[in-house]
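S.K.: Pasting the sequence and the predicted coordinates here, then a few questions.
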Amino acid sequence: MLEIINPETDPYYNLALEEHCLQHFDDQDILILWQNVPTVVIGRNQNTLEEINLAYVKEKDIKVVRRLSGGGAVYHDPGNLNFTFIVNDTSGLNRYDFTRFTHPVIKALDKIGIKAEDNGRNDITIGGKKFSGNAQYRQGKRLLHHGTILFDCNLEEMVRALNVSQEKIISKGVKSVRSRVTNIAEHLHEPMNIKLFKEILTQTVFAGQKHEQYKLDGHEREAVLKLKENKYSTWNFIYGSSPPFNVVKKAQFEWGNIKVHLNIKKGLIEDCAIYGDFFAGKDIAELACHLRGIKYQESSLKACLETIDITSFIPSAKREEILELFIK
């Protein structure tokens, strides 16, 4: 396994680095451990302006960046350690196996006397409180898995920077975001900084196997910087363009929340945009394309959806759930 050494704390660079490694390090198993300055990282299919407290983010100069993977918005700062695995995987779009990648984190914590466990679809928890969220993205045979680790993060700042829907809070059975998250630092039996924990995690990941450290050369770094400038730091990629809409449908399912913006004219779906914190397979914009031009009535929507493999877009969703979302 290759460990990419990355001291950068620029979120736009770090997300570009992930994509560069995904595309250019064929057949290499890769680990990257990295940190960001205060940043909100938006999931691939989310509507950015609905996920952030824009005024607060601007006031505090908190960066906003979009990642390749689905899932929900997360907050990073120097008290948060992020980990990225890039490996070969042929299990297909419809399978999300997080435990292979979360196990080293759980094992590293066990070494310092903290009991953690996988919980829900993509979280790791301590005493029922979340300290790590995980997401995945596939490109061909390559799988990118990344996760956050709240070590000593400013949780109050996190709460202020993020807009979390009331439906999601209720679905978790808690009263607030702050009440369901925790820092590793709160559970330490002896003082430890994030640098030492990073070393313990690295040793745990590479235990019993050969690995080498790697730093990008000048040409590779230039390519990452170009990707950063042309994609990750651009307004269009971060905020995008939302079509005009006059109908909004939203729902919370076990596999995540979903929100659909529809522009209905003369009884037809003229435009459609789909947002949410779900984990997607194929590009969700392609699903929206299938719906354009369809009559906005149950029979037409049902007939259209029956021709579509919904699980290829949202692996855990059922066709009946999507139909119910549109007609309720």
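M.R.: Okay, I see it.
S.K.: From here on, just use CA atoms for contacts and neighbour counts.
M.R.: Will do.
S.K.: Could you pull out the helices in the protein for me?
M.R.: With helices called from DSSP state H, the chain shows them at 11-24, 48-51, 54-59, 99-111, 155-161, 166-171, 194-206, 218-227, 235-238, 284-291, 298-305, 319-327.
S.K.: most neighbours per residue, which of the ones you listed?
M.R.: Comparing these by mean neighbour count (mean count of other C-alpha atoms under 10 Å), helix 11-24 comes out on top with a mean of 20.
S.K.: I'd like to check the angle between that helix and helix 218-227, please.
M.R.: Helix 11-24 and helix 218-227 meet at an angle of 120 degrees, taking axes from the mean of the first three to the mean of the last three C-alpha atoms, to 10 degrees as the criterion.
S.K.: Give the other helices and strands that helix 11-24 contacts.
M.R.: strand 63-66, strand 80-88, strand 142-150, helix 218-227 (3 or more C-alpha pairs under 8 Å, 6 or more residues apart in numbering; DSSP states H and E).
S.K.: Of those, which is nearest residue 108?
M.R.: strand 142-150 (11.9 Å; C-alpha to C-alpha).
S.K.: Contacts for the closest one next, please.
M.R.: Residues from elsewhere that reach strand 142-150, judged by C-alpha atoms under 8 Å, 6 or more residues apart in numbering: 22, 76, 79-90, 98, 101, 131-138, 182-184.
S.K.: Buried among these? Need that as a selection in ChimeraX.
M.R.: Buried residues among these (16 or more other C-alpha atoms under 10 Å), as a ChimeraX selection:
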select :22,76,79,80,81,82,83,84,85,86,87,88,98,101,131,132,133,134,135,136,137,138,182,183,184
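S.K.: circling back: could you export the helices and strands packed on helix 11-24 as CSV, including distance to residue 268?
M.R.: CSV is the format used below for these (distance: least, C-alpha to C-alpha, whole Å):
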stretch, distance to residue 268
strand 63-66, 32
strand 80-88, 43
strand 142-150, 38
helix 218-227, 38
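S.K.: Looking at those, spot the one closest to residue 233.
M.R.: Short answer: strand 63-66, nearest of the helices and strands packed on helix 11-24 by C-alpha to C-alpha, at 7.1 Å.
S.K.: Put this next to the previous one:
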Amino acid sequence: MIRVLDLEYPEHPYLNLALEEAIALAIGKRVVPETLRFWRNANAIVIGRFQCPSLEVNFEECISYKVRVERRFTGGGAVYHDLGNLNFALALRRNNPLIGEKLFRGFELLGKAVEFGLRSLGVKDVHFKPVNSVLIGKKKVSGMSGLIAKEFIFVHGSILVSSDLELLDRVLKAPYYNRREKFVRSKWHEVTTIEKALKRDVELEEIKRAIIEGLRKVLGYDFREKSIMAFERTLARNLYNEKYSKLEWSLGPCTMCPRKRIDEIIFKELTLNKIHQADELF
């Protein structure tokens, strides 16, 4: 049985990401059941663990549109989140036989589940594309990142349901290639949304049910909605207060970027009055 956790704090992206890591760690310690989580952010950019935000983010546009920036604990590229973007995360124990020792296998299983789910809604020409994308035709609608740690396997991703693609283009920088860079750069893909593909309004609950059914088909597990446990809450509070709410984590170890000081100032403006103690939030 896999627990379904429908838990989100859209106005607090730092807490949302602290919860992602807390759930993974709790599963690794065998304190909570293996989990599928659904959640959203309102107007945020989430960059990969090894990325330089100054290379990925148009901070001036983020100020104009009040888009916050945060770093996740997994690798991969930068993504834009709004309330039309549904995030999903599958956290399993390390010894799960379906994935084994290869993260790519996790991408494949979750990607196939998304593919099956979207097909059931009537989305045509949808397919998983290795390593970690789901496309409709040649346009990307979902991407994933993940981590295999000593005690857990964690794969998460997002689906563009009805996101503002124009704003996405404004706040994310178009990648360029520089062989001297030591950071992970995002790969450019033309994107689309589920609503564009289906040419109708799409409820998020439709997408959630479709993903669960896709995972049931791919994994063969039962899914049951349950609540977060006290251990996870405590862990998430600590991660939020000590890591995700800190400027040092969000901007990362990038010391060579000529824009670092400028972006620090802008980042502080973006987070002004937005950082709270976790106890105030949940």
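M.R.: All right, it came through fine. Computed from a predicted model, the values in this text were never measured in an experiment.
S.K.: And the TM-score between these chains?
M.R.: Scored against TM-score structural alignment, normalised by the length of the second structure, the superposed chains reach a TM-score of 0.76; 237 aligned residues with a C-alpha RMSD of 2.4 Å.
S.K.: rewinding a little: among the helices and strands packed on helix 11-24 of the first structure, which is nearest residue 106 of the first structure?
M.R.: Among these, the nearest to residue 106 of the first structure by C-alpha to C-alpha is strand 142-150 (10.9 Å).
S.K.: Centre of the chain to that closest one, how far?
M.R.: Relative to its chain's centre, strand 142-150 of the first structure lies at 8 Å (C-alpha atoms, centre = their mean, to the nearest Å).
S.K.: Average separation of it from the aligned part of the second structure, please.
M.R.: Superposed on the second structure, strand 142-150 of the first structure shows a mean distance to its aligned partners of 0.6 Å (mean C-alpha distance after the TM-score superposition for the first structure).
S.K.: The second structure: matching residues for that strand?
M.R.: Aligned by TM-score structural alignment, strand 142-150 of the first structure falls on residues 152-160 of the second structure.
S.K.: center of the second structure, which residue is that?
M.R.: With distances taken as C-alpha atoms, centre = their mean, the residue of the second structure nearest its centroid is residue 157 (4.8 Å).
S.K.: Distance check, that one against residue 214 of the second structure.
M.R.: 15 Å (C-alpha to C-alpha, to the nearest Å).
S.K.: Which residue in the first structure aligns with residue 80 of the second structure?
M.R.: By TM-score structural alignment, residue 80 of the second structure lines up with residue 75.
S.K.: Is it correct that that match is in contact with residue 41?
M.R.: Yes - between residue 75 of the first structure and residue 41 a contact is recorded at 6.3 Å, counting by C-alpha atoms under 8 Å.
S.K.: So which of the helices of the first structure is nearest residue 121 of the first structure?
M.R.: Comparing the helices of the first structure under C-alpha to C-alpha, the one sitting nearest is helix 99-111, at 10.2 Å.
S.K.: That closest one against the second structure, how far on average?
M.R.: Overall, helix 99-111 of the first structure averages 0.9 Å from its counterpart (mean C-alpha distance after the TM-score superposition for the first structure).
S.K.: who touches that helix?
M.R.: Counting by C-alpha under 8 Å, 6+ apart, 85, 115-118, 124, 145, 200-201, 204-205 sit against helix 99-111 of the first structure.
S.K.: Please compute how far it lies from its chain's middle.
M.R.: Worked out by C-alpha atoms, centre = their mean, helix 99-111 of the first structure lies 19 Å from the chain centre.
S.K.: quick check: that helix aligns to which part of the second structure?
M.R.: Using TM-score structural alignment, helix 99-111 of the first structure pairs with 108-120 in the second structure.
S.K.: which one of the helices and strands packed on helix 11-24 of the first structure lies closest to residue 4 of the first structure?
M.R.: Between residue 4 of the first structure and those, the shortest gap by C-alpha to C-alpha is with strand 80-88, which sits at 9.8 Å.
S.K.: Residue in the second structure paired with residue 299 of the first structure?
M.R.: So, by TM-score structural alignment, residue 299 of the first structure is left unmatched.
S.K.: Now do residue 299 of the first structure against residue 226 of the first structure, distance only.
M.R.: For residue 299 of the first structure, the distance to residue 226 of the first structure equals 48 Å [C-alpha to C-alpha].
S.K.: Now tabulate the helices of the first structure in JSON lines and tack on distance to residue 256 of the first structure.
M.R.: Output for those, formatted as JSON lines (distance: least, C-alpha to C-alpha, whole Å):
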{"stretch": "helix 11-24", "distance to residue 256 of the first structure": "23"}
{"stretch": "helix 48-51", "distance to residue 256 of the first structure": "14"}
{"stretch": "helix 54-59", "distance to residue 256 of the first structure": "23"}
{"stretch": "helix 99-111", "distance to residue 256 of the first structure": "19"}
{"stretch": "helix 155-161", "distance to residue 256 of the first structure": "20"}
{"stretch": "helix 166-171", "distance to residue 256 of the first structure": "9"}
{"stretch": "helix 194-206", "distance to residue 256 of the first structure": "29"}
{"stretch": "helix 218-227", "distance to residue 256 of the first structure": "30"}
{"stretch": "helix 235-238", "distance to residue 256 of the first structure": "21"}
{"stretch": "helix 284-291", "distance to residue 256 of the first structure": "14"}
{"stretch": "helix 298-305", "distance to residue 256 of the first structure": "20"}
{"stretch": "helix 319-327", "distance to residue 256 of the first structure": "12"}
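S.K.: Out of the ones you listed, the one nearest residue 37 of the first structure is which?
M.R.: Residue 37 of the first structure lies closest, by C-alpha to C-alpha, to one member of the helices of the first structure: helix 11-24, at 7.2 Å.
S.K.: Next, the mean deviation of the closest one compared to the second structure.
M.R.: By mean C-alpha distance after the TM-score superposition for the first structure, the fitted helix 11-24 of the first structure averages 1.0 Å away from its aligned residues in the second structure.
S.K.: from the chain's centre, how far out does that helix sit?
M.R.: On C-alpha atoms, centre = their mean, the centre of helix 11-24 of the first structure falls 14 Å from that of its chain.
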